[in-house]
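[1] have a look at this prediction, sequence included:
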Amino acid sequence: MFYKQHFLKIINKKFYLKNKKIYVSVSSGLDSMVLLDVLIKICNFTICVIHCNFNLRGKDSDKDELFIQEFCLKHKILFKSKNFNPIKSNFSIQMMARKLRYDWFKYLLNNSYCDYIALGHHLDDSIETFFINLIRGTGIKGLIGINNFKKKIIRPLSFFSKKEIISYAQENNIKWREDNSNYDHKYLRNRIRFFLKPILDYKFYNGFKKSIKYLYYEYVCSKTHIDYIYNSITIEKKKDPFLFKIDR
């Protein structure tokens, strides 16, 4: 009961979603199934579940989709799924899958099918992204992690750690399906998840939340000022062919 009230209180405080139509992106994994359960329990907006099937795991990909579809039938929730083939690309499969997914989200939002799309990213995802970007080289924007609210894409679980999400799932008897690729150490994110994060204690999580907030404020402040200067001196800009005129 503690985690249910804890999640509902924070999400209601941070996100005003009353009378909105929310599309919830669900993969069948722990995080998205917890997100769906929490949003169902808030009950003051319309929910539709959306699912991307990238067909990367054979029959398991179809079982994931069927698992979500059966959940939606049981709870009388509208369900939309879309099949993709990210293999036919010059990009990595992960990058192409991400692009295809967000292109679909953009289409849904631009055509007013919903007010917001909710994703299951949480605090640990943001920590992993911080370290990935730090290792590869980045500026302030890359150190912010994952933005919890951007262009009508919301991440209601971004204030909760993975441990809290697991505790919520146990308390509320949430069922989900595991993706074995999450344990493959060839991916940098997984190596950070299994080798670096276990040594981080409770104090780190609290400090990280504060640091992300401060970095975000600094990024917004500097970007706002740079955008003001950019707009004030720009005379003409064309992407093709590239042309950029400024007032000297």
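    Noted; the coordinates are in hand. The structure presented is a predicted model; accordingly, all values stated were derived computationally and were not measured. Residues are numbered from 1 along each chain as shown.

[2] every contact and neighbour count from this point should use C-alpha atoms.
    Noted.

[3] Ile226: how many residues sit nearby?
    Residues near Ile226, counting by other CA atoms under 10 Å, number 12.

[4] kindly report the same for Leu36.
    Counted with other CA under 10 Å, residues neighbouring Leu36 total 21.

[5] list the helices and strands the helix or strand hosting it packs on?
    For Leu36, the element it lies in under DSSP states H and E is helix 30-42. Applying 3 or more CA pairs under 8 Å, 6 or more residues apart in numbering; DSSP states H and E, we find helix 30-42 packed against helix 2-14, helix 162-171.

[6] just say which of those is most tucked in.
    When neighbours are counted by mean count of other CA atoms under 10 Å, the highest per-stretch mean among the helices and strands packed on helix 30-42 falls to helix 162-171, a mean of 16.

[7] now do the buried residues in stretch 43-61.
    Neighbour-count burial for stretch 43-61, counted by 16 or more other CA atoms under 10 Å, picks out Thr46, Ile47, Cys48, Val49, Ile50, His51, Cys52, Asn53, Phe54, Ser61.

[8] max-length strand in this structure?
    strand 46-53 (DSSP state E).

[9] neighbouring contacts of that strand?
    19-27, 39-40, 61-62, 65, 72, 77-84, 101 (CA atoms under 8 Å, 6 or more residues apart in numbering).

[10] could you do stretch 156-164 as well?
    Contacting residues not belonging to stretch 156-164 are listed as 3, 11, 15, 35, 118-124, 126, 148 [CA under 8 Å, 6+ apart].

[11] which one of the helices and strands packed on helix 30-42 lies closest to Tyr205?
    Comparison of the helices and strands packed on helix 30-42 against Tyr205 by CA to CA identifies helix 162-171 as nearest, at 11.0 Å.

[12] scan this structure for its longest helix.
    Counting by DSSP state H, the longest helix found in the chain is helix 202-233.

[13] buried ones in it, by neighbour count?
    Of the residues in helix 202-233, those buried by neighbour count under the rule 16+ other CA under 10 Å are Tyr205, Phe208, Ile212, Leu215, Tyr216, Tyr219.

[14] and the comparison structure, right after this:
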Amino acid sequence: MLPEFLAFINQRTSIRPGQRLLLAVSGGIDSVVLTELIRQSGFPFGLAHVNFSLRGAESDRDAAFVRALAGNLGVPFHYTQVDTHSVAAENGWSTQLAARNLRYDWFAEIREQKGYDWIVTAHHLTDSLETVLLNLVRGTGLAGLHGIPVQNGRVCRPLLCFSREELLDFARNNELEWVEDSSNATTDYSRNRIRHDVLPVLRELNPGLEKTFRGSLDRLSAADRWFQALLIPLHRQVAESGRIDAAWLAAQPEPLLLFSELLRPYGFSYRQAVNIYENPAQQTGRYYFSGTHRLLWDRGVWMLDRADNVYPSFHIEENMPLISAPGFTLTFEKLSHTSFLPGNDPSVAWLDAECLPFPLVLRPWQAGDRFCPLGLGGKAQKVSDYLVDQKIPRNEKNGVYVLESNHEIAWIVGRRADERFKITENTKGIIRVTCQKESSLS
């Protein structure tokens, strides 16, 4: 296994002999095998361990194990302990996202402070297969089929040529010791469900699943590199001119895919690109916004420039069925009272049409804004207090929008409607407004 490991490092990574490596070691079998292979390879290295405080005594046990491993090997040991749940709550992140951000930020700090050349993690081929399957379930483009990258900045993953089973064989043959993370045995997380419920079925269909996947991964990565190379002159042309000609675009073999790729560097998601391109009623002067740029439709040409305001305001006329704002899209539908289907989805507002005279204003919330939260009987509340009560993270507050009619807030978009605009037994017409949040699907 060592010759294949060294060959992979030489051929697929930028790691060179003599460079200092900071190994991310949890104490599990993957990182213990990585440590042993690096030791046998002769690289100077140190071990880094993060205690996420998620599993009580088990987390402390893992930290003690890695500390002892570093001591036995006579290499530097770097350690930190973090309150992952508190960081996740403060920033509005999932526990997994908080752990990932904390881990990589700390690794980067240690690398710079201690003079390591690379951060090396123990992700392997089966991890990469699980990632591709998760991306397929959630929705992805070609880039999401690459799996885990071998190298990303100063982070390197030299075990991506080996499956989990190969690592287990190596550990047993070398009589290595490791610790087990009890959470890996559960199906509480999506990745674990893929690992325990999906992969066994796929291996019944194809016993050589990882080997087949490795070949497919190489071809998919090559196809995307080729595709991106073809896009380079087109990206340069758009960057220099700030224009995308609609007639030229329509003449291309896959205009929607090309449109989304040309807009991606400017912060527009694939879903935004679909909504914009497939809008059948384009109007000259119509703007669409990403977090950093705006796209103007002007007589058959899309024109790009930087947005003067990351969070602009919009005036909405009665005949405008769709509005694309930074981070979300609103669609407006007129319904009769008989077609009213109440629900608790905060991304949908059901508003009395007679109480909602056009034009409407869609704008970022401001200090001093007040509304009457639906369900509180008309009692007024400051929007700022509502956001605090709902524990909206500070980094998300600036992006909160309100929908306003006649200077009154009808809806905190995607969160809470106003009591004064609710549907009643006297309602004759309904405006259903749906908020679809944008997410980059690569």
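    Yep, that arrived. Note that this is a predicted model, so its numbers are computed, not measured.

[15] report the TM-score for the pair.
    TM-score for the superposed pair, counting by TM-score structural alignment, normalised by the length of the first structure: 0.88. Supporting figures: 244 aligned residues with a CA RMSD of 2.5 Å.

[16] what's the average distance of the longest helix of the first structure to the second structure?
    With mean CA distance after the TM-score superposition for the first structure, helix 202-233 of the first structure departs from the second structure by a mean of 2.5 Å once superposed.

[17] now that helix: how far from the chain's centre is it?
    A distance of 19 Å separates the C-alpha centroid of helix 202-233 of the first structure from that of its chain, computed with CA atoms, centre = their mean, to the nearest Å.

[18] swap in stretch 20-37 of the first structure?
    How far stretch 20-37 of the first structure lies from its chain's middle: 10 Å, per CA atoms, centre = their mean.

[19] Provide the contact partners of it at residue level.
    Applying CA under 8 Å, 6+ apart, the set of residues contacting stretch 20-37 of the first structure from outside is 45-52, 64-65, 67-68, 114-122, 156-157, 165-166, 168-169, 174-179.

[20] helix or strand right after the longest helix of the first structure?
    Note on helix 202-233 of the first structure: by DSSP H and E, the next helix or strand toward the C-terminus is strand 234-238.

[21] helix or strand right after that following strand?
    With DSSP H and E, the next secondary element past strand 234-238 of the first structure is strand 243-246.

[22] that next one - contacts with which helices or strands?
    Contact partners of strand 243-246 of the first structure among helices and strands, from 3+ CA pairs under 8 Å, 6+ apart: strand 234-238.

[23] buried residues in the strand it packs on?
    When neighbours are counted by 16+ other CA under 10 Å, no buried residue of strand 234-238 of the first structure is found.

[24] residue range for the longest strand of the first structure in the second structure?
    On the basis of TM-score structural alignment, strand 46-53 of the first structure is assigned to residues 44-51 in the second structure.

[25] can you give me the neighbour number for the counterpart of Ile29 of the second structure in the first structure?
    Aligned by TM-score structural alignment, Ile29 of the second structure pairs with Leu30 of the first structure. The local packing count at Leu30 of the first structure equals 20, with neighbours defined by other CA under 10 Å.

[26] any idea how far Tyr168 of the first structure is from Leu30 of the first structure?
    When distance is defined by CA to CA, to the nearest Å, Leu30 of the first structure is 10 Å away from Tyr168 of the first structure.

[27] pretty sure Asn83 of the first structure is in contact with Asn55, am I right?
    Yes - in this structure, Asn83 of the first structure is within contact of Asn55 by CA atoms under 8 Å, at 7.3 Å.

[28] tell me how far stretch 120-129 of the first structure lies from the chain's centre.
    8 Å.

[29] same check, this time on stretch 74-90 of the second structure
    Remark: stretch 74-90 of the second structure is offset 22 Å from the chain centroid, using CA atoms, centre = their mean.

[30] ok, residues contacting it?
    45-54, 67, 70-71, 93-95, 97-99, 110, 393.

[31] which residue range of the second structure does stretch 185-197 of the first structure align onto?
    Under TM-score structural alignment, stretch 185-197 of the first structure corresponds to residues 187-199 of the second structure.

[32] show the end-to-end separation of that stretch, please.
    Start and end residues of stretch 187-199 of the second structure are separated by 13 Å (CA to CA).

[33] contact partners of it?
    Applying CA under 8 Å, 6+ apart, the contact partners of stretch 187-199 of the second structure are Glu130, Thr131, Leu133, Leu134, Asn184, Ala185, Thr186.

[34] okay if I get those as a markdown table plus distance to Leu296 of the second structure?
    Listed next are those as a markdown table, based on distance: CA to CA, whole Å:
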| residue | distance to Leu296 of the second structure |
| --- | --- |
| Glu130 | 40 |
| Thr131 | 36 |
| Leu133 | 37 |
| Leu134 | 35 |
| Asn184 | 49 |
| Ala185 | 51 |
| Thr186 | 49 |
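
[35] drop anything exposed from these.
    Applying the neighbour count, that is 16+ other CA under 10 Å, the buried entries in the contacts of stretch 187-199 of the second structure are Glu130, Thr131, Leu133, Leu134.

[36] show me where the stretch 51-200 of the second structure has strands.
    Under the criterion DSSP state E, counting those that start in this stretch, strands of the stretch 51-200 of the second structure are mapped to 77-81, 118-120, 151-152, 155-156.

[37] one step back: how much does the helix holding Leu36 of the first structure stray from the second structure?
    Between helix 30-42 of the first structure and the corresponding residues of the second structure, superposition yields a mean separation of 0.4 Å, by mean CA distance after the TM-score superposition for the first structure.

[38] would you mind listing the buried residues in that helix?
    Leu30, Asp31, Ser32, Met33, Val34, Leu35, Leu36, Val38, Leu39.

[39] between those, which is closest to Gly142 of the first structure?
    Minimum separation from Gly142 of the first structure among those (CA to CA) is found for Asp31, which lies at 22.9 Å.

[40] counterpart of Asp389 of the second structure over in the first structure?
    Residue pairing (TM-score structural alignment): Asp389 of the second structure is not matched to any residue of the first structure.

[41] again with Ala171 of the second structure
    Under the alignment (TM-score structural alignment), Ala171 of the second structure maps onto Ala169 of the first structure.

[42] what of Leu217 of the second structure?
    Using TM-score structural alignment, Leu217 of the second structure sits opposite Ile212 in the first structure.

[43] my read: its match touches Leu143, true?
    Yes - using CA under 8 Å, Ile212 of the first structure and Leu143 qualify as a contacting pair, with a distance of 7.5 Å.

[44] go through stretch 256-276 of the second structure and flag the buried ones.
    Of the residues in stretch 256-276 of the second structure, those buried by neighbour count under the rule 16+ other CA under 10 Å are 256, 258-264, 266-273, 276.
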